[in-house]
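A.B. asks: Pasted the sequence and its predicted model underneath.
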Amino acid sequence: MNVEKVTRFSPDGPDDAALVEWPAMDAANLESDVPVQRGHFYLNDESLGLMAGVWDCTPFTSIMRPYPVDEFMHLLEGSLTIEQEGGTATTVSAGDTFAIPKGLVCRWVQTEHVRKFFMISSNTDGETHDNPAQFGVMCPKATDPVTPIVITDTSLILGAVPEQHRHAYYTDKTGQFSVGIWHSEPFERPVYEFDHYDLMYIVKGVATVSDGAGDDQVFKAGEAVFVPKGAPYKWKNDEFVTKIFCAFTPKKTAQVSNAAE
């Protein structure tokens, strides 16, 4: 069942229940033996081609091929290497966040058990970038350069307008799926109906995210919050916050917003 409210992602799924075994990978896409994969979908919307959840897997190596989806990931356990056509290799370890664009020709090399949070857009009927290699494997860092956000719409801000900065690493060609980093001074917004899907990983600071009706959840550095489209949403941070995010805005509402995030 898809979540409909502000949701804390857990490495073991809802209520720390054990993950369930998923169907086996297609052996034709592997250089190794078929691994055992388990997971939980917090969201699996086939109409949007959008999935978000937690996944773990035993070691495996894929063949070199175009990556079949746009995927944002935060690694919880283990390490792996993404080898690109042409020789570039990117290794990520527990605590790292990374994203792979659809169509990037690459090989997944995993020599140990891995667990991750993820958000995937299959984009089965949309355009893809002509040269995904221009993006490569993206690994957002809190120290990466950012640019100021010009906030022109203050209707969703309570009190003083904060100073905010961001950097966009990737937006798919449809304008729906994006990955970035965001910094903000303390601010508060009133409850409103969330207009997109967002998986946020808190890098620095503490934020309270709620439904405005008493379900207040505190998220600190190292924790992930998922907000589905249509959920009642209220945000407050009393200290400086940095988050890495993956957002999906369905085509009908996809647009650049100048409101505070």
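C.D. replies: Structure received. All values derive from a computational prediction rather than experimental measurement.
A.B. asks: only C-alpha atoms for contact and neighbour calcs from this point on.
C.D. replies: Fine.
A.B. asks: what helix or strand is Val203 on?
C.D. replies: strand 197-204 (DSSP states H and E).
A.B. asks: Let me see the ranges of the strands in the stretch 101-250 of the chain.
C.D. replies: With DSSP state E, counting those that start in this stretch as the criterion, the stretch 101-250 of the chain has strands at 105-110, 114-121, 147-148, 164-171, 177-184, 187-188, 192-193, 197-204, 206-210, 216-220, 224-227, 232-237, 241-248.
A.B. asks: wait, which of those is closest to Met1?
C.D. replies: Among the strands of the stretch 101-250 of the chain, strand 224-227 comes nearest to Met1, with 14.6 Å by CA to CA.
A.B. asks: Would you mind confirming that Met200 is in contact with Gly222?
C.D. replies: No - contact criterion CA atoms under 8 Å: Met200 and Gly222 do not qualify, at 10.4 Å.
A.B. asks: ok, back up a step: outside of the strand holding Val203, which residues touch it?
C.D. replies: Residues outside strand 197-204 that contact it (CA atoms under 8 Å, 6 or more residues apart in numbering): 119, 142, 219-229, 240-249.
A.B. asks: Filter those residues down to the buried ones and hand me the ChimeraX line.
C.D. replies: To isolate the buried subset of these in ChimeraX, counting by 16 or more other CA atoms under 10 Å, use the following:
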select :119,219,220,223,224,225,226,227,228,229,240,241,242,243,244,245,246,247,248,249
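A.B. asks: doesn't Glu71 make contact with Pro101?
C.D. replies: Yes - with contact defined as CA under 8 Å, Pro101 reaches Glu71; the gap is 6.6 Å.
A.B. asks: Just list the residues touching Thr242, thanks.
C.D. replies: Taking CA under 8 Å, 6+ apart, one finds Ala142, Ile181, Trp182, His183, Ser184, Ile202, Val203, Lys204, Gly205 in contact with Thr242.
A.B. asks: Once you drop chain neighbours, what's closest to it?
C.D. replies: His183 (4.4 Å; CA to CA, 6 or more residues apart in numbering).
A.B. asks: Over to Gly49?
C.D. replies: Per CA to CA, 6+ apart, closest to Gly49 is Ser122, 5.0 Å.
A.B. asks: same check, this time on Met119
C.D. replies: Met119 sits nearest to Ala52 (CA to CA, 6+ apart), 4.2 Å away.
A.B. asks: my guess is Arg107 meets Ser62, correct?
C.D. replies: Yes - using CA under 8 Å, Arg107 is in contact with Ser62, at 5.5 Å.
A.B. asks: and the comparison structure, right after this:
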Amino acid sequence: MSVRSFVDLRAVAARAGESADLLAGDILPQPAGPVTIAAARLAGGGQIAAMPDDRFVIVLSGGLSVDGETVAAPRSIVLPAGVPITWNAAPDTLIVTMACSSGPAGAAQPVPIDPDAPLEPSGAPLADLLVGETPSCRNHTDYRSANGEFVCGTWDSTPYHRRAMRYPHYELMHLLDGAVTFTDETGRTATFRAGDVFLVEQGAECAWLSTVHVKKVYAIYRPA
């Protein structure tokens, strides 16, 4: 089995083929489970009688209309499980999706992610993993599944350095501000900057280093 790590999703999306189906796309290989990561170049539009899962959708280019709600790049939206939707994609619309089928939906209609929502203080990384000062972190949750396992929203933090930890969850991140450097257990390192979209895979062992303020939109699957 390959080492679990971080994945540059913009690079994955750049290779995606065209799809006329919002539920289709080029799937990023992952172990069997409730999470599916995919990318697609959408063409046209259509109707879905009921979403088969909770689905976080980030528009990387173009624009997506869902039930009259326009999601232009680089915004994102959650399409809850069981909800019927009508969608239409502008020409050259490129999306990345994170689908989660672990539990009941937490809303009865699509939920746009608001990156400008007011943030409230939230927990910091564990003290025994930190190198240096404890950061000040804030969060706003736009969507939470009924079982609490799939959560999407916005988070920010002052700079910090965290030693490598094993991720018990999947986390898709879209950096809005700042930069962060990840290093996995093999020593592989990459720095992601504002505008980048990437995934930390469940089971990855990664360190985090940010020397400036960081703000991100996130989609997390964390099993209960």
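C.D. replies: Structure's in. What do you need? The shown structure was predicted, so the numbers you read here are calculated from the model rather than taken from an experiment.
A.B. asks: Drop the TM-score for these two in here.
C.D. replies: Scored against TM-score structural alignment, normalised by the length of structure 2, the superposed chains reach a TM-score of 0.88; 224 aligned residues with a CA RMSD of 2.6 Å.
A.B. asks: And Pro101 and Glu71 of structure 1? Which one has more around it.
C.D. replies: Legend: neighbour count by other CA atoms under 10 Å for Pro101 of structure 1 and Glu71, higher for Pro101 (27 against 23).
A.B. asks: about what we covered before: so what does the residue nearest to Met119 of structure 1 match up with in structure 2?
C.D. replies: Aligned counterpart of Ala52 of structure 1 in structure 2: Ile37 (TM-score structural alignment).
A.B. asks: which residues does that match contact?
C.D. replies: Here Ile37 of structure 2 is in contact with Ile27, Leu28, Val96, Thr97, Met98, Ala99 (CA under 8 Å, 6+ apart).
A.B. asks: Repeat that for Trp182 of structure 1.
C.D. replies: So Trp182 of structure 1 contacts Gln164, His165, Arg166, His167, Thr242, Lys243, Ile244, Phe245 (CA under 8 Å, 6+ apart).
A.B. asks: what's the neighbour count on the second one?
C.D. replies: Looking back up the chat, that one is His165 of structure 1. Neighbours of His165 of structure 1 (other CA under 10 Å): 17.
A.B. asks: Isn't it up against Ile151?
C.D. replies: No - using CA under 8 Å, His165 of structure 1 is not in contact with Ile151; the gap is 10.4 Å.
A.B. asks: any idea how far the closest residue to His129 of structure 1 other than its chain neighbours lies from His196 of structure 1?
C.D. replies: Once flanking residues are discounted, His129 of structure 1 sits nearest to Lys173: 5.8 Å by CA to CA, 6+ apart. In this view, Lys173 of structure 1 and His196 of structure 1 are 17 Å apart by CA to CA, to the nearest Å.
A.B. asks: okay, those two: which has more neighbours?
C.D. replies: Applying other CA under 10 Å to Lys173 of structure 1 and His196 shows that His196 carries more neighbours, namely 17 against 14.
A.B. asks: and that one, what pairs with it in structure 2?
C.D. replies: Aligned partner of His196 of structure 1 by TM-score structural alignment: His169.
A.B. asks: who's in contact with that match?
C.D. replies: Glu201, Gln202, Gly203, Ile220, Tyr221, Arg222, Pro223.
A.B. asks: Map Phe72 of structure 1 across to structure 2 for me.
C.D. replies: Under TM-score structural alignment, Phe72 of structure 1 pairs with Phe56 in structure 2.
A.B. asks: quick revisit: any chance of the strands of the stretch 101-250 of structure 1 in JSON lines, with distance to Ala18 of structure 1 too?
C.D. replies: Shown next, in JSON lines, are the strands of the stretch 101-250 of structure 1 (distance: least, CA to CA, whole Å):
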{"stretch": "strand 105-110", "distance to Ala18 of structure 1": "22"}
{"stretch": "strand 114-121", "distance to Ala18 of structure 1": "13"}
{"stretch": "strand 147-148", "distance to Ala18 of structure 1": "41"}
{"stretch": "strand 164-171", "distance to Ala18 of structure 1": "33"}
{"stretch": "strand 177-184", "distance to Ala18 of structure 1": "29"}
{"stretch": "strand 187-188", "distance to Ala18 of structure 1": "36"}
{"stretch": "strand 192-193", "distance to Ala18 of structure 1": "32"}
{"stretch": "strand 197-204", "distance to Ala18 of structure 1": "21"}
{"stretch": "strand 206-210", "distance to Ala18 of structure 1": "26"}
{"stretch": "strand 216-220", "distance to Ala18 of structure 1": "22"}
{"stretch": "strand 224-227", "distance to Ala18 of structure 1": "18"}
{"stretch": "strand 232-237", "distance to Ala18 of structure 1": "28"}
{"stretch": "strand 241-248", "distance to Ala18 of structure 1": "25"}
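A.B. asks: quick one: which of those is nearest Asp12 of structure 1?
C.D. replies: Here strand 114-121 is closest among the strands of the stretch 101-250 of structure 1 (CA to CA), at 9.6 Å.
A.B. asks: Which stretch of structure 2 lines up against the closest one?
C.D. replies: With TM-score structural alignment as the criterion, strand 114-121 of structure 1 aligns to 93-100.
A.B. asks: before we move on, back to that, which SS class is the match of Phe72 of structure 1?
C.D. replies: strand (DSSP: H, G, I helix; E, B strand; the rest coil).
A.B. asks: Find the nearest non-adjacent residue to it, please.
C.D. replies: Val78 (4.4 Å).
A.B. asks: hmm, what's the outermost residue in structure 2?
C.D. replies: Gly132 (27.8 Å; CA atoms, centre = their mean).
A.B. asks: Just tell me what that residue corresponds to in structure 1.
C.D. replies: So, by TM-score structural alignment, Gly132 of structure 2 is matched to Gly159.
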